[in-house]
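A.B. asks: Have a look; sequence and predicted model below, questions after that.
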Amino acid sequence: MCGIVGYVGHRDALPLLLNSLERVTYRGYDSFGVALLNGQGIEVYKSVGTVEECRAQVPPLQGTLAIGHTRWSTVGKVSVDNAHPHLDCSGEVAIVHNGDIDNFSYLRQRLQDQGHSFRSETDSEVIAHLIEAYSNGDIVDAVSRAMRELEGSFAIAVLHRPSRQIVAARRESPLVIGLGKGEAFIASDIPAILPYTNQVAFLEDGDLALVSEEGLRVWHDGREASRQVHQVSWSAEQMSKGGYDHFMLKEIYEQPQAIRDTVADYTEQSRGGPSLGCFLPVTDPDVVLLLGCGTSYHAALLGEQLLSRLLPGPVVARVASEFQAGSLRSDRGLAIAFSQSGETTDTITALRHVKSAGFSSLAVTNVMESSITRAVDATLYTRAGPEVAVASTKTFISQLVALYVLAYQLAPDRQAVEMIPRNLRALPGKVRQLLANVETIQQVARVLAEAPYMFVIAKGLDVPVALEGALKFKEVAYLHTEGYPAGELKHGPFALLQEETPVLAIVPADQHRARMLTTIREIKTRGSRVIAIAAQDDEEVAEFADSVLRIPKIDPLMSPVLNTVMVQLLSYYCALERGCPIDRPRNLAKSVTVP
C-alpha cells in the first residue's frame, strides 16, 4: 500500500522522482523520501507529509540513479525515521519497500546480535541490513540471498553505491519496469511513470531484476528469464484533473465513457449482444462464488442478487478477507473475483483456496498483467482507464457493467436477459443525463452535511448500492452512515431514528416498490427526514418523502447503475460541504496489498 519509484538514466532524477511520487500518492501519503546516488555517495531526504505539501523543502539533491517512496504506515508510527528509504550500516545500500515482512522481529534480533544498528521501528529496514550481511561484491546475489530469508510480501528497489546499480524484486506485491531510450523506471503502478514512457514490463512473483540504462535483466528461481514489454494505452493526460476540482468528480463524469468502452470490448457486432465465450473457463457452472473486498465486495453482492435470479444453481458472494473454503468443492464451479487494482492480497489468497477446491476462476479487474490475472484461468478487463481518487467510482460502475455482460452470457433462459444489450447501449446516455442535472443533488448534500449520522436503505438489487453508498459517505465525507436492507430497520436500527435523522431511500420500479413506500411511511412517523431516489416518472413517492432525486427511466434490472451514480454524487458534494480531503481520505490507500 506504499508507492515505490526509481530511475536510472541520463536525466536529473530528483524532479522526475518527485513528480512520480505525486502520481502514486493514492497508495500512501503519511510520509515520503528519496535517495540519490552522486559523487558524495547516497544522499537521502525524508519528510512527514505528502510530496505536494513538502516539495519546496526538498534540497536540490543531484544524481541520475535514484529511488523514492511514499508511505502508508503499517509497522511503526508516522515519523521521519520510519519513512523510506532505509540505509544499511555502511550507507552503501538504500532500499524502499512495499509489503509486510512477517519474520522481521526474528531477523532484526539476529542482525542486531551480529552488530547491525537500526534507526527505525519498521519491518522494512531489516531488508537493507540483510542485503548488507550478504554483500560480497555482487549486489544481485546479495539481494537474491536476502529474498530467500524474507517471509511475507514485498516489492523492493535497492540502490547500491559500489556497483552504481538498482535491483528490484517482488513477491506478492506489484512492481512494473518502464523502459525508455537509455533510461529505465521502476514503479508500483503504471501512472507513476506514464509521463516518461508507455513501454512497460511487469515483474512476476519471485522475480529479481537488474535495472540499468541498457534495459532490464530478470532472474526467476536462479535462472535468467525474459518478460514481455507492453505498450500502455493510457495517456498522461488521463492522469490529470482536467479542469475538475477533484479526481473523484472527474472520474464520476468519466463513467459514461467507461461504460461505453467496457461494453464495446465485449460486444458481438453481428447480433449486438455481449459475447464472452472465449473468456469463460466454464459456461454452465453448477455453483458460482463471487469474491471481493470493500467496494469490489459490493459488486460481488450485486452479482449474487443478479445471477441468483438467472441461474439454476447456487450463487454466493463472500468478502475475500474472511473467506474459508471449508467443505466447498466443485469441478464445475466458477469463482469470480473482483479487484480494481488486481493486487488485493486477500482476494488473491481466497482465489488460491477456491482453486484448490476444484473451481475454475475468472478475474474482473481494471489493470492488465496485475497479480490477480496470473492467479486465475481467465480475465475480464474493465475499461475504466486510470482511477486516481482513493474512493472507487468508475471502476465500480465498470464492474457492474461486467456483471451484466456475464449475466447475459451465463443465463440459460435467453428471454430473461434479452433486454440487457439494449439497456447497456443506452446506459452511457442515461448517466450523462443524470450528470447534467446536479443542482438538486447539491442542495440535498448541503442538508446531509449537517447530520451527525445517516442511513441508506434499499431492497433487492439495490441493497449492495445502499452498502456502497454508505461506504462512500464514510470514506470521503467522514459521515457515519449505515447501509441496510429496508426490511431490517425494525431489527435494531429503528432505535437510532430521531427527528431529522436523514434516511436515503432507494425506491425501485419493480416488485419491491410498494414495500419501500411502506417503509418510508414508517420512517416518517418517527420524524426522520427521508430523501428518496426514484425513477423520473414515479410521482407517488413525492407524497411520502421530504425530497426526491430522480434517475432517468431504465429497466429496473439496470437501475442499480444509475442509483450508484446518484449516491456517488451525493457523497462527493457532502464531502465538499464538510471540507474533507476528497481524493485522499485519512488513513486509507487505494490499493490494499497487505492483509
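C.D. replies: Thanks, I have the structure now. Residues are numbered from 1 along each chain as shown.
A.B. asks: only C-alpha atoms for contact and neighbour calcs from this point on.
C.D. replies: Fine.
A.B. asks: helices or strands up against whatever helix or strand Glu53 lives in?
C.D. replies: For Glu53, the host element (DSSP states H and E) is helix 51-54. If contacts are counted by 3 or more C-alpha pairs under 8 Å, 6 or more residues apart in numbering; DSSP states H and E, helix 51-54 sits against helix 13-23.
A.B. asks: What helices and strands are in contact with the helix it packs on?
C.D. replies: strand 3-8, strand 31-38, helix 51-54, strand 65-71.
A.B. asks: one step back: what residues does the helix holding Glu53 touch?
C.D. replies: Contacts of helix 51-54 from elsewhere in the structure, counted by C-alpha atoms under 8 Å, 6 or more residues apart in numbering, are 18, 21-22, 32, 47.
A.B. asks: Stretch 203-223 now?
C.D. replies: Contacting residues not belonging to stretch 203-223 are listed as 8-9, 140, 144, 165-177, 179, 181-185, 224-227, 371 [C-alpha under 8 Å, 6+ apart].
A.B. asks: alright, now check it against this:
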Amino acid sequence: MCGIVAYIGPREAYPVILKGLKRLEYRGYDSAGVALLNSGLKVYKKKGKVADLEESIVGKDLHANIGIGHTRWATHGEPNDRNAHPHLSNGGRLAMIHNGIIENYAALKQELLKNGYHFQSDTDTEVLLNFIEYIQVNNNCSLEEAVRIALKRVVGAYVIVLIDQENPDTLIAARKGSPLVIGIGKNEHFLASDASPIIEYTKEVVYVNDYEVAIIKPDELILKNLGNERQTPYITKLDMELAAIEKGGYDHFMLKEIFEQPQTIYDCLRGRLDADLGTITMSGIEKYKEQIMNANRIVMVACGTSWHAGLVAEYIFEELCRINVEVEYASEFRYRNPVINKGDVIIAISQSGETADTLVAIENAKKQGAIILGVVNVVGSSISRVSDAGAYTHAGPEIGVASTKAFTAQLAVLTMIALKIAHDRGSIDKERYHRLLHELNDVPDKVKATLEQHEHIKAIAEKYKDSTDSLFLGRGYNFPVALEGALKLKEISYIHAEGYPAAEMKHGPIALVDEKLPVVFVATRDSYHEKVVSNMQEIRARKGRIISVINEGDEQSTALSNDVIVVPEADEILAPMISVIPLQLLSYYVGVARGFDVDKPRNLAKSVTVE
C-alpha cells in the first residue's frame, strides 16, 4: 500500500527512483510522483500509472543526485494530480512523501490555517509537511529537530522522507507503523518501502524501527529516536535474488507464483522436516515449545488470505494438539478489548509482516502478557521483530497482489508447528504422526501434478468468465479453502463470489441458485464427503452449474457436476494445500479472460499498512 523510493549519492537519482517505483507497483497505487533537487527543487507528479508519470516528464530537467519518489494509494482526497505525492511546503523549501495516515491531521490543519498557511491538496500528508515547516521556521531549528518535534504531536502511522532545498546533501526519514528499509552502498544510500528496489544495487540494508529518525547523507547514516538519542544501525544482509522479482517468462507474476508452489512448499519444509527420521526441527519454536504445549488457548490473528490459513490451522491444531484455538480478524481483535491471559499464545500470520492491524493487535496482546509467535514471509519485517519467536515461510518475494504461494507456505509452516507440538505433547499416535510426515513430504509433488491440469482449468474458466455471481462451498478442512477460492475470484475477476460451509448453504444462499449460477464445491475425500455429495444434489435439483474439485475415482461427484477438476488424494489435514491450487488457477484464468490486470487488481494493495 503506497510505495516509497529515495536515493542520495553519485548516481543520477531519477533512473534509480523510476525503476524502484516500477518494482513497487505491485503494492497498489493510483498516482505517482518524484521530487528532484539540483539548483532548485523540482516536483513532477501524475494521476495513473508510473508509465503515465514517465511519459508526462519526457524532456524535463531530470538531472539530480538526490531525489524522492512515491506511488500513492488514496486515503485523504481522491486520486488526482494535486493529491499525488510528493508535496511542497508553503515556503517551497521542503518536499515530502508519506505512507500511512495522520489521524489528527484535521486539528493540525486548523492550527496552520490560523497561522496563515494554505493548502493545495486534500491530503493529510501536506498538513504534516507544513506543520514541520511551521515548527522549523518558528523555532529557527534544523529540519531534523523540526521533524522530531512534529512527530511527537502526530497521531497515526507514517513513513516520511523529506528533501530540504537548503541542505542538498541530506535526506531526512522517519517511521512509525509503516515499513522503511535503507540500502547501504559505497558513498550512496537507497530508501524504499521494501527491498525489491534496492536488491539490484546492494544487499546490505538497515530496517528502520518505529519512532526512529534517519539522517542520511551519501557517506553517512545516523539513526536517532524522538528523544534525540543516537541508535546503532543494525545491518542485515538480504537473501533475496534479483531473479526472484522478475516474471521469468510468465505472462503475470500471479501465474509465476502459482507455479512456484511445488518449490516454495519444498523450501518451507527443507531443513525442518525429516520424514525418515520422524523429526521436525524448528528452532524458532523450540524456545517456547513448553508454553505452547501447556497453553490454555492459542489465538491466531490475521487478515485476508492469512486469516483463511489460520482457519485451516484451527482445525489442525485442535484435532492434533487438543488445544483450544480461536481465529480472529486482526482489525476486530485490536479494538474489541479481548480477554487475554498471561501465557496465552498469539500466532500472527502475515505475508508481508507489515499488516497494520495485525501488528497493532500483537503489540497490544504482548503488553498483556501473551506469547507472540510470528508466521511471516518477509525477513526483518515489523511483525517478525515484535514477535517473541516464530517461523519464516521462505516463500520468496510475492509480487502479485492476490496472495497464492504465501497461503500454501503458511499452511506448511502451521502444519509443521502443530505436528511438532502434538508429537511432544503426546496427543497424536506414532503411526499417524509418521504417516502425516511422509504425506507432508509428498505435498510438493502432488501440487506439481495438480498444476499440470492448467489447460483444463483454463477451458473451464472460459465457460464461466461472464458469470456475475458464484458460490464456493466446502466442509471441514475444505471450508476455509472455499472461502479462499471465493476471495481470489473477487480480487482478480471482480465477480461477486461468496464462500460458505456447504451445510450453511441451505440457510440463505440457496435462494440464489438458478441455471446461471456457478457453484464450486471443494469435495475431496474426507470425513465429510458423503454430506458434501448431498449438498451437490441439492444444488443440482435447482439447476445450479456445479464445478467440483475431487479425487480420482469419485464417480458420485462426477455424475452430479458440470465440470470436474481431479487432484491427488491426501490426508484431509493436508488436502487444503492441494485443493486450493485449482481455485487459484481458475481465478487467474477468469481474470485474464475478462481482460483485467491480475497482478494489480483495482483498489487493492499488497501490503496493507493503514486501517
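C.D. replies: Arrived safely, thanks for sending. Keep in mind that this is a model prediction, so the values were computed, not measured.
A.B. asks: about what we covered before: so which of the contacts of stretch 203-223 of structure 1 belong to helices?
C.D. replies: Under the assignment DSSP state H, those contribute 140, 144 to helices.
A.B. asks: Tell me which residues touch Thr347 of structure 1, please.
C.D. replies: Taking C-alpha under 8 Å, 6+ apart as the test, what Thr347 of structure 1 contacts is 291-293, 320-321, 337-339.
A.B. asks: make it 7 Å
C.D. replies: Counting by C-alpha atoms under 7 Å, 6 or more residues apart in numbering, Thr347 of structure 1 touches 291-293, 320-321, 337.
A.B. asks: and the helix holding Glu53 of structure 1, how far from structure 2 on average?
C.D. replies: Taken over the aligned residues, the distance from helix 51-54 of structure 1 to structure 2 averages 2.7 Å (mean C-alpha distance after the TM-score superposition for structure 1).
A.B. asks: buried set for that helix?
C.D. replies: For helix 51-54 of structure 1, a neighbour-count test (16 or more other C-alpha atoms under 10 Å) marks Val51 as buried.
A.B. asks: And for stretch 261-278 of structure 2?
C.D. replies: So for stretch 261-278 of structure 2, counting by 16+ other C-alpha under 10 Å, buried means 261-269, 273, 275.
A.B. asks: Tabulate those in JSON lines, adding columns for distance to Val386 of structure 2 and secondary structure.
C.D. replies: Formatted as JSON lines, the buried residues of stretch 261-278 of structure 2 follow (distance: C-alpha to C-alpha, whole Å; DSSP: H, G, I helix; E, B strand; the rest coil):
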{"residue": "Gln261", "distance to Val386 of structure 2": "28", "secondary structure": "helix"}
{"residue": "Pro262", "distance to Val386 of structure 2": "30", "secondary structure": "helix"}
{"residue": "Gln263", "distance to Val386 of structure 2": "29", "secondary structure": "helix"}
{"residue": "Thr264", "distance to Val386 of structure 2": "25", "secondary structure": "helix"}
{"residue": "Ile265", "distance to Val386 of structure 2": "25", "secondary structure": "helix"}
{"residue": "Tyr266", "distance to Val386 of structure 2": "27", "secondary structure": "helix"}
{"residue": "Asp267", "distance to Val386 of structure 2": "24", "secondary structure": "helix"}
{"residue": "Cys268", "distance to Val386 of structure 2": "22", "secondary structure": "helix"}
{"residue": "Leu269", "distance to Val386 of structure 2": "24", "secondary structure": "helix"}
{"residue": "Leu273", "distance to Val386 of structure 2": "26", "secondary structure": "strand"}
{"residue": "Ala275", "distance to Val386 of structure 2": "32", "secondary structure": "coil"}
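A.B. asks: is it possible to export these to JSON lines including distance to Trp307 of structure 2?
C.D. replies: Formatted as JSON lines, the buried residues of stretch 261-278 of structure 2 follow (distance: C-alpha to C-alpha, whole Å):
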{"residue": "Gln261", "distance to Trp307 of structure 2": "19"}
{"residue": "Pro262", "distance to Trp307 of structure 2": "22"}
{"residue": "Gln263", "distance to Trp307 of structure 2": "23"}
{"residue": "Thr264", "distance to Trp307 of structure 2": "20"}
{"residue": "Ile265", "distance to Trp307 of structure 2": "19"}
{"residue": "Tyr266", "distance to Trp307 of structure 2": "22"}
{"residue": "Asp267", "distance to Trp307 of structure 2": "22"}
{"residue": "Cys268", "distance to Trp307 of structure 2": "19"}
{"residue": "Leu269", "distance to Trp307 of structure 2": "21"}
{"residue": "Leu273", "distance to Trp307 of structure 2": "24"}
{"residue": "Ala275", "distance to Trp307 of structure 2": "28"}
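A.B. asks: which residue in structure 2 lines up with Leu461 of structure 1?
C.D. replies: The alignment partner of Leu461 of structure 1 in structure 2, by TM-score structural alignment, is Tyr477.
A.B. asks: For burial, what's the neighbour tally of its match?
C.D. replies: Residues lying near Tyr477 of structure 2 (other C-alpha atoms under 10 Å) number 24.
A.B. asks: Was I right to think it contacts Val312?
C.D. replies: Yes: in this structure, Tyr477 of structure 2 is within contact of Val312 by C-alpha atoms under 7 Å, at 5.9 Å.
A.B. asks: what's the spacing between the alignment partner in structure 1 of Pro233 of structure 2 and Met454 of structure 1?
C.D. replies: For Pro233 of structure 2, the aligned residue in structure 1 is Arg227 (criterion: TM-score structural alignment). From Arg227 of structure 1 across to Met454 of structure 1, the span is 50 Å (C-alpha to C-alpha, to the nearest Å).
A.B. asks: more crowded one of these two?
C.D. replies: A direct count of neighbours by other C-alpha under 10 Å for Arg227 of structure 1 and Met454 places Met454 higher, at 23 against 15.
A.B. asks: OK, contacts around that one?
C.D. replies: So Met454 of structure 1 contacts 480-482, 501-503 (C-alpha under 7 Å, 6+ apart).
A.B. asks: what about it, is that helix, strand or coil?
C.D. replies: Following DSSP: H, G, I helix; E, B strand; the rest coil, we place Met454 of structure 1 in the strand state.
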